[in-house]
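Undergrad: here are the coordinates; sequence isn't available:
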């Protein structure tokens, strides 16, 4: 059963409210966990790297059983909400870390963040499949552009307000972060509430749901557009994710940024995302996702190199503003392209395989980045990240050319046979 335009508009509105609550919670985690780890718990470079790489490993572990469960569901809303609530419950556990003295606290944080990503990974996969069912293909580009713009504004306000608030406390004080974790859990409950508000129809028939998941995965090799996209995404994401812990280490240890400056970096990045979302959506409709991903890849390749040119905090704010333009395009276009090349009949399996492979990249890449930092230097590690990002972006352009040739050749054969 399809969804009427009225229900689609309603689900879009509820999805934005759900996303707003999610962004508030994630802003507390993404922007300030590294500062909590280094400033309060005294985490090492290795532990900061593990904060970036272990969550994707947990995602890999959770992805296959999660995909099997999701693939057999007639409705996904309840399942998504339950796994989301499980993930947000870990925020309550983080509150007690500063009270534990018999084990190194920074290692407890690493383990907690890793375990939190088991239910988070399943929630992400379920939500991707869920929202892919609710929002028709012709609406996704415009809707996700509008949704991303609104959520980025919410994230910007929350991040900036939090950074200013944390600046009134000592950098090694634990209790401000404990308050953040509590607020994060509360907004996580709000997030679950709005998730339940979506209207979802039960599937009338499940043609593929009874097939073994391994059989469905074999169809991945047949889908040329999907496999080529996956290869490009792997290379690009390797270069992207290997620098994630490096940015935090550079900003906090080298540039000596406080919570206020960390929030300014995030806000500058988010402002430029807000200003550029519509442009990326409009150009993607005009030129296609893959060509625009090539352009986004060039901008993303510049980010590591430009960052290490100076430790001046105002300069770093400007660089974050510049790179936010390309982050907006990268995040939106990767997700839109993933949905486009994933067939409707086995979307969950295709999304799962993508997340599994990207989970492996997310585990290995940050560790490689930290290893290059320890063995060589920050400049060397960031330069390698830039090169790999550039290669990944270039591959998206090559894929467009080769796929066009393949389509024309296939069409020629078909016409000849007639």
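TA: Sure, I can see it. Note that the coordinates shown come from a computational prediction; the quantities given were computed from them, not determined experimentally.

Undergrad: from here on, contacts and neighbour counts on C-alpha atoms
TA: Will do.

Undergrad: Any chance you could list what contacts stretch 209-228?
TA: The set of residues external to stretch 209-228 that reach it, using CA atoms under 8 Å, 6 or more residues apart in numbering, is 68, 71-72, 338, 341-342, 346, 349-350, 353, 399, 403.

Undergrad: let's see it at 6 Å
TA: Applying CA atoms under 6 Å, 6 or more residues apart in numbering, the contact partners of stretch 209-228 are 71-72, 341.

Undergrad: and what of stretch 329-344?
TA: 226, 280, 289, 296, 350.

Undergrad: nearest to residue 93, of these?
TA: The shortest distance between residue 93 and any of the contacts of stretch 329-344, using CA to CA, involves residue 350 and amounts to 33.2 Å.

Undergrad: residues contacting that closest one?
TA: Neighbouring residues of residue 350 by CA under 6 Å, 6+ apart: residue 342.

Undergrad: Mind telling me what element it is part of?
TA: In the assignment (DSSP states H and E), residue 350 maps to helix 347-375.

Undergrad: and that helix, how far from the chain's centre?
TA: What separates the centre of helix 347-375 from the centre of its chain is 12 Å, taken as CA atoms, centre = their mean, to the nearest Å.

Undergrad: Got another one to weigh against that:
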């Protein structure tokens, strides 16, 4: 039978399947770069869609994730995950030729309606296919190779996505100023995406599927989704995540509209901004991971989330800069910061949900989180589309005037209108999300100030090592030299050291404390050297 599961998958078949999964990842990622995200919103702008229609279009990829819940029941009943996945993604990618025809529909409202309908088909079926794909991969991939495989898969995807995005940016930049050329470029991008989809689907169909184990009376989907809502602390997590997703997705889908319609930038430049943000994300995500392990996820969110909100609020002032190059530099800087902050937020939010999900019930907790997040993030762009039109006809002006015998002089004045209203409102809602985060109880979390202090100290340490003079000094200086300069200094260091680490039987931890006390001017020393240092300190004291 076509695409049937197998009772056993041999090692050779598994390895062949892993290679096909990498091919699938490369071409599927190309579809995302060429046909989704910024490019899809750019097509909506190109055909003259309204802000509300753009908001609906931006909401579809998020709202359709709700379909993963009934997809669980579909997978359990059909029990042929490869068939479901391949059929869904192939049918979903039939929407790409429809996208390609949209620029040639003369009626703008009809074109927007067809675009929204195609997006519903595309993202809805992809969500159903993703549910069965996750279960399929759970049984196919060796557990001891999950990290290695997905890191390699992500590497392929990142490389292909960056290259495809740059290519799309170049094509759209060449079409700037000509509506007919733009029609052809968008049609070509979606035609290439459809061809990539055929290759991706063919590769996915060649991946073997292990037969699903016999059902063992699993709890109902309703009970599975309601169980996390009885957990008080997890309710707090859901409130934070829902308010955060709503605030962020209220504004971010309209950055493209703002850059093109308000600031006058080309779509090619907007795509380059997305690449800059992705590169900043990749560059710092490992650092955020180390911070989350050391200070807990809530502490990372307490630093990364305000930075992201600050960038959203700062978008409101991009129009105040004179000159295209100055504005462009300002936006590049904001996207670097946003990409770095998003890496921390994305990593910590996923980790905190996993960490606070009890063993044996993680599936229900993760599913509930996904559904709540989809509802919050999916409704936000629709509300945002309406708000942009609402604020377009309103303005708030604050002024400070001095009135005297000779007349009235304005000392200070500020006006907020349209996009400024919108972005500042989104940032204010994000502050409410931070308030909800404060109520979450995560073991091991510390104040955000401690995380910032650690980041600053680490950056200062790295900069100091970059200096040749400091590097030589660090290589030649024995660490204990700074400790045994005087009896008074020694006693201070000892008191601070034993206050932090009363258990002297942990020399590695105490060694790290010494390094911190000396302002990170040297690496933590080996245990045997540290014990000798303690003896010297004791003698000198």
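TA: Okay, I see it. These numbers come from a predicted model, not from an experiment.

Undergrad: Work out the TM-score between the chains.
TA: Structural agreement between the overlaid chains, expressed as a TM-score with TM-score structural alignment, normalised by the length of structure 1, amounts to 0.82; 401 aligned residues with a CA RMSD of 3.5 Å.

Undergrad: sorry, back to before: buried sites along whichever helix or strand comes after the helix holding residue 350 of structure 1?
TA: Heading C-terminal from helix 347-375 of structure 1, the first helix or strand you meet, by DSSP H and E, is helix 378-417. Neighbour-count burial for helix 378-417 of structure 1 flags 378-379, 381-400 (criterion: 16 or more other CA atoms under 10 Å).

Undergrad: Which elements pack onto helix 378-417 of structure 1?
TA: Based on contacts counted as 3 or more CA pairs under 6 Å, 6 or more residues apart in numbering; DSSP states H and E, the elements that helix 378-417 of structure 1 packs against are helix 224-241, helix 289-307, helix 347-375.

Undergrad: Mind putting those helices into JSON lines with distance to residue 35 of structure 1?
TA: Listed next are those as JSON lines, based on distance: least, CA to CA, whole Å:
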{"stretch": "helix 224-241", "distance to residue 35 of structure 1": "18"}
{"stretch": "helix 289-307", "distance to residue 35 of structure 1": "18"}
{"stretch": "helix 347-375", "distance to residue 35 of structure 1": "17"}
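
Undergrad: Relative to residue 50 of structure 1, tell me which of the ones you listed wins on proximity.
TA: Residue 50 of structure 1 lies closest to helix 347-375 among these, at 7.1 Å (CA to CA).

Undergrad: Which of the helices or strands spans the residue most central in space within structure 1?
TA: With distances taken as CA atoms, centre = their mean, the residue of structure 1 nearest its centroid is residue 331 (7.2 Å). Secondary structure assigned from DSSP H and E places residue 331 of structure 1 in helix 313-341.

Undergrad: One more: residue 416 of structure 2?
TA: Element membership for residue 416 of structure 2 (DSSP H and E) is strand 407-417.

Undergrad: Okay, buried residues for the helix holding residue 331 of structure 1 please.
TA: Of the residues in helix 313-341 of structure 1, those buried (16+ other CA under 10 Å) are 313, 316-330, 332-334, 336-341.

Undergrad: Tell me the counterpart of residue 211 of structure 2 in structure 1.
TA: In structure 1, the residue paired with residue 211 of structure 2 is residue 202, using TM-score structural alignment.

Undergrad: There's contact between that match and residue 75 in this structure, I believe.
TA: Yes: because the distance of 5.4 Å satisfies CA atoms under 6 Å, residue 202 of structure 1 is recorded as touching residue 75.

Undergrad: Look at these two and report which has more neighbours.
TA: Neighbours per residue, other CA atoms under 10 Å: of residue 202 of structure 1 and residue 75, the larger number sits with residue 75, 15 against 10.

Undergrad: now the more buried one, what's its secondary structure?
TA: The assignment at residue 75 of structure 1 comes out as coil when based on DSSP: H, G, I helix; E, B strand; the rest coil.

Undergrad: Residue 399 of structure 2: neighbour count?
TA: 10.

Undergrad: Any figure for the gap between the nearest residue to it once chain neighbours are set aside and residue 109 of structure 2?
TA: Distance criterion CA to CA, 6 or more residues apart in numbering; nearest residue to residue 399 of structure 2, sequence neighbours excluded, is residue 413 at 4.0 Å. Here the distance between residue 413 of structure 2 and residue 109 of structure 2 works out to 40 Å (CA to CA, to the nearest Å).

Undergrad: now residue 93 of structure 2
TA: When distances are taken as CA to CA, residue 93 of structure 2 and residue 109 of structure 2 turn out to be 23 Å apart.
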